[in-house]
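Engineer: coordinates only, sequence not included:
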């Protein structure tokens, strides 16, 4: 194992490899498991750093004497900056290299989160979280490109699944671990401990990940090239609708989780931070639902499964409007499973509709995804402050109704395109 391997530029004259004949990493080999575990650590670190503040929102509101809506900015500023940087990071990696950019992003973001845990002022903490979001953009934008370049297509699905599993596990354990540590040590020590853990994950990532063998460092790709690529996708009839769907799905998902902590910590539940954190175990249902959704989409079509996922989310939101705690928990489980179903189908549909520059299309989808988390995640606080949980639930249902309408439209466009292609044949 190399302790500090470097990216290889296969376009270099010293490298005999033919770029037209990639050397794949085969499933079952030692290198395959190194790549899989490295990307698992990358997913874990990214999502635990990003969402570690979500269970802390009531604590932050109390510590800094801000409103619930203002406390949600600790997450929203990160996701908003991530949404912006993720679009640019993919382009930057074409010249800098995949592995190097991911490591730098992870390490600096972990250090930034560590600094944020000690900041005494609210606006300073928000600034640190904003910078953290910018830095984290270098991971999700590049990780899937690295996997698709290096892993044998026959084993790509499993490796990609481990990466996605790492993101889900990081999101879940980051929240639960933060709540548990906050209960005993306070939120500042909890945030610092998680930062150190993720810094170690970054070191493990760069130690495990093998040299890039199929990456070709590109030069001369100016702003015009990238703007034209993004413009083509935005002029597509179906892709912008999927970007809006990502905005709505993630916005509703984050809104419910953001303000569920305020709901359950108040009367009549009076739950502690540690008790509230157990709702994040609902992610386990989402991790199971995601691959199941992929199989159903292959058999039934993407449109019906995407609509079913959004309807499942809506059913979950409706259940949270009832007072019994058990019913609220079931509602959150349904919401989570429905979100993973819908998101997995929508993100896969982007790759099917984008016929070229797929990385640019994926970056636009992720932009919509994280902007939904930022805009709706914070905006729902306005409804919470005026109408309580009923306000949050009502705006969530309205957004999901729009998501379903957009999904039906994409399905209709796909059927029209398939029919036109058949008639030409």
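Structural biologist: All right, it came through fine. In this text the structure is predicted, and so the values were computed from the model without any measurement. Residues are numbered from 1 along each chain as shown.
Engineer: When you work out contacts or count neighbours from here on, use the C-alpha atoms and nothing else.
Structural biologist: Will do.
Engineer: Could you name the specific helix or strand carrying residue 340?
Structural biologist: In the assignment (DSSP states H and E), residue 340 maps to helix 325-353.
Engineer: Can you name every helix or strand that the one helix or strand residue 387 maps to contacts?
Structural biologist: Here residue 387 is covered by helix 358-424, with elements defined by DSSP H and E. Packing contacts for helix 358-424, counted by 3 or more C-alpha pairs under 8 Å, 6 or more residues apart in numbering; DSSP states H and E, involve helix 68-71, helix 73-96, helix 223-234, helix 239-265, helix 302-320, helix 325-353.
Engineer: what's the angle from it to helix 325-353?
Structural biologist: Interaxial angle, helix 358-424 versus helix 325-353 (axes from the mean of the first three to the mean of the last three C-alpha atoms, to 10 degrees): 70 degrees.
Engineer: and helix 358-424 with helix 302-320, angle?
Structural biologist: 120 degrees.
Engineer: rewinding a little: quick one: closest of the helices and strands packed on helix 358-424 to residue 181.
Structural biologist: Closest approach to residue 181 among those (C-alpha to C-alpha): helix 239-265, 16.2 Å.
Engineer: After the closest one, which helix or strand is next?
Structural biologist: Using DSSP H and E, the helix or strand that follows helix 239-265 towards the C-terminus is helix 273-277.
Engineer: Residues contacting that following helix, please?
Structural biologist: Residues from elsewhere that reach helix 273-277, judged by C-alpha atoms under 8 Å, 6 or more residues apart in numbering: 55, 175-176, 179-180, 182-183, 261, 264-265.
Engineer: Nearest to residue 104, out of the residues you listed: which one, please.
Structural biologist: Distance to residue 104 across the contacts of helix 273-277 (C-alpha to C-alpha) is lowest for residue 175, with 23.7 Å.
Engineer: I figured that closest one hits residue 55, correct?
Structural biologist: Yes: look at residue 175 against residue 55 with C-alpha atoms under 8 Å: they come within range, at 5.9 Å.
Engineer: surely residue 353 meets residue 238?
Structural biologist: Yes: counting by C-alpha under 8 Å, residue 238 is a contact partner of residue 353 at 7.5 Å.
Engineer: the more surrounded of these two?
Structural biologist: residue 238 (22 against 17; other C-alpha atoms under 10 Å).
Engineer: Relative to residue 205, how far out is that one?
Structural biologist: 36 Å (C-alpha to C-alpha, to the nearest Å).
Engineer: repeat for residue 116
Structural biologist: For residue 116, the distance to residue 205 - C-alpha to C-alpha - is 23 Å.
Engineer: and what of residue 374?
Structural biologist: As judged by C-alpha to C-alpha, residue 374 and residue 205 stand 28 Å apart.
Engineer: here's the one I want to compare it with:
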């Protein structure tokens, strides 16, 4: 699970710390350059509408393996042609391929893992997503200091391809997967049932904004960091992304807590942690910025662990794959839409005011969850 998550999230996020370089190479604004990430998450979100259909017909493991192999190949060829729209097209295809893995992984775990260990394993999986995203950002930042963007894409794609083959060999086959009669009508009904279920619908809106804010901060933080008084180079900025490894710790901690107890206050605390960390990134003192990134990442991955467990346990029993896809759709639409549009907000307000706006939104969500938590967001079975 760590290996699969690592491949997916490294393939997705290796471009993020290099957005400023894509902007310079292709003569694009920050908002337009951020499309190298946003177009991937947009295509991923919409591809998730059909991904459960494929997962049910091919099987969980087969779908995940195919997803990883194709994602790796498209990464290798993403810079084969030196044109911005070719890059966007390849990133679009990468998003489509990733959807197969994300539509299958939580359902695979739910089918194969004992219930009392499920929360821990989900925590491990989410820790893998943090690890993949962080190391990809670091590696791409280090490589680009010594190689061009084309070479970076080939190296990351090639390494992912090797890791995908290992995943294929190492992952246990599905023993509890049962293929059921499944048509597009079943798919539509599953999506409707999952979307309207009042036990989980609030978590969709919550994840839309939380991941959108997280993506926005990481998309544009390189701009203030490269300007005076900090004036950091790309390698140092890439190393700073190691601060988000705190997400590995928070995923494991909250995964264990979820096996014992849960309260909506845990989710609200995670949002407050995010807001606190974001505010610290507005300072001109480097160690405070690093501390802010550590706290910010700790909060977002804690919330992701809670939300993933929530969906897996409270989704309709016959529509768990669809419910997980709906969650992922909101997750990646938030990442793409907010991550892209917030670039214009950043240009208009500047870094400090931009951060105070998104932090205010997180605090607003804390109060909204307090109001609606009892009716929509109670996780554990009575």
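Structural biologist: Perfect, thanks for sending it. Model, not experiment: these values are computed from the prediction.
Engineer: What's the ChimeraX line that selects buried ones from the contacts of helix 273-277 of structure 1?
Structural biologist: A single ChimeraX command selects the buried members of these (16 or more other C-alpha atoms under 10 Å):
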select :55,175,176,179,180,182,261,264,265
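Engineer: related to what we said a few turns ago, would you format the helices and strands packed on helix 358-424 of structure 1 as TSV with distance to residue 388 of structure 1 included?
Structural biologist: What follows is those, written out as TSV (distance: least, C-alpha to C-alpha, whole Å):
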stretch	distance to residue 388 of structure 1
helix 68-71	11
helix 73-96	18
helix 223-234	37
helix 239-265	8
helix 302-320	12
helix 325-353	15
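Engineer: Wait, residue 117 of structure 1 touches residue 193, no?
Structural biologist: No: if you go by C-alpha under 8 Å, residue 117 of structure 1 and residue 193 don't touch, sitting 9.4 Å apart.
Engineer: What's residue 164 of structure 1 aligned with over in structure 2?
Structural biologist: Alignment note (TM-score structural alignment): residue 164 of structure 1 maps to residue 126 of structure 2.
Engineer: Is it correct that its match is in contact with residue 301?
Structural biologist: Yes: at 7.3 Å, residue 126 of structure 2 counts as touching residue 301 under the criterion of C-alpha under 8 Å.
Engineer: Who has more neighbours out of those two?
Structural biologist: Neighbours per residue (other C-alpha under 10 Å) separate residue 126 of structure 2 from residue 301, with residue 301 holding more: 30 against 27.
Engineer: Now do stretch 25-34 of structure 2: distance from first to last residue.
Structural biologist: Start-to-end span of stretch 25-34 of structure 2 (C-alpha to C-alpha) is 13 Å.
Engineer: got it, and stretch 263-275 of structure 1?
Structural biologist: End-to-end span of stretch 263-275 of structure 1 (C-alpha to C-alpha): 13 Å.
Engineer: against structure 2, where does that stretch fall?
Structural biologist: Using TM-score structural alignment, stretch 263-275 of structure 1 pairs with 224-236 in structure 2.
Engineer: Buried residues, that stretch. List them.
Structural biologist: So for stretch 224-236 of structure 2, counting by 16+ other C-alpha under 10 Å, buried means 224-226, 232, 234-235.
Engineer: is it possible to export those to CSV including distance to residue 253 of structure 2?
Structural biologist: What follows is the buried residues of stretch 224-236 of structure 2, written out as CSV (distance: C-alpha to C-alpha, whole Å):
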residue, distance to residue 253 of structure 2
224, 32
225, 31
226, 34
232, 33
234, 32
235, 30
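Engineer: residues near the counterpart of residue 37 of structure 2 in structure 1, how many?
Structural biologist: Superposed on structure 1 with TM-score structural alignment, residue 37 of structure 2 falls opposite residue 75. Neighbourhood size, residue 75 of structure 1 [other C-alpha under 10 Å]: 26.
Engineer: Over to the one 4 residues further on?
Structural biologist: Residue neighbour count, defined by other C-alpha under 10 Å, stands at 30 for residue 79 of structure 1.
Engineer: how about it, what does it touch?
Structural biologist: 50, 133, 370-371, 373-374 are the contacts of residue 79 of structure 1 under C-alpha under 8 Å, 6+ apart.
Engineer: what does residue 174 of structure 2 give?
Structural biologist: By C-alpha under 8 Å, 6+ apart, the contact list for residue 174 of structure 2 reads 59-61, 108, 112.
Engineer: what's the closest of the residues you listed to residue 203 of structure 2?
Structural biologist: Nearest to residue 203 of structure 2, judged by C-alpha to C-alpha, of the contacts of residue 174 of structure 2 is residue 108 at 21.0 Å.
Engineer: The closest one reaches residue 60, doesn't it?
Structural biologist: Yes: contact criterion C-alpha under 8 Å: residue 108 of structure 2 and residue 60 qualify, at 6.0 Å.
Engineer: Which one's more surrounded, those two?
Structural biologist: Set side by side, residue 108 of structure 2 and residue 60 give different neighbour counts by other C-alpha under 10 Å, the larger being at residue 60 (25 against 21).
Engineer: ok, for the more buried one, nearest residue in space, not its chain neighbours?
Structural biologist: Nearest residue to residue 60 of structure 2, sequence neighbours excluded (C-alpha to C-alpha, 6 or more residues apart in numbering): residue 104, at 5.4 Å.
Engineer: State the distance from the counterpart of residue 52 of structure 1 in structure 2 to residue 141 of structure 2.
Structural biologist: The equivalent of residue 52 of structure 1 in structure 2 is residue 14 (alignment by TM-score structural alignment). Computed as C-alpha to C-alpha, the residue 14 of structure 2 to residue 141 of structure 2 distance reads 8 Å.
Engineer: Residue 294 of structure 2 too?
Structural biologist: Separation of residue 294 of structure 2 from residue 141 of structure 2 (C-alpha to C-alpha) stands at 19 Å.
Engineer: these two touch, right, residue 87 of structure 1 and residue 142?
Structural biologist: No: with contact defined as C-alpha under 8 Å, residue 87 of structure 1 does not reach residue 142; the gap is 10.4 Å.
Engineer: what sits against the equivalent of residue 364 of structure 1 over in structure 2?
Structural biologist: Residue pairing (TM-score structural alignment): residue 364 of structure 1 is matched to residue 326 of structure 2. The contact partners of residue 326 of structure 2, taken as C-alpha under 8 Å, 6+ apart, are 48-49, 191, 194-195, 204.
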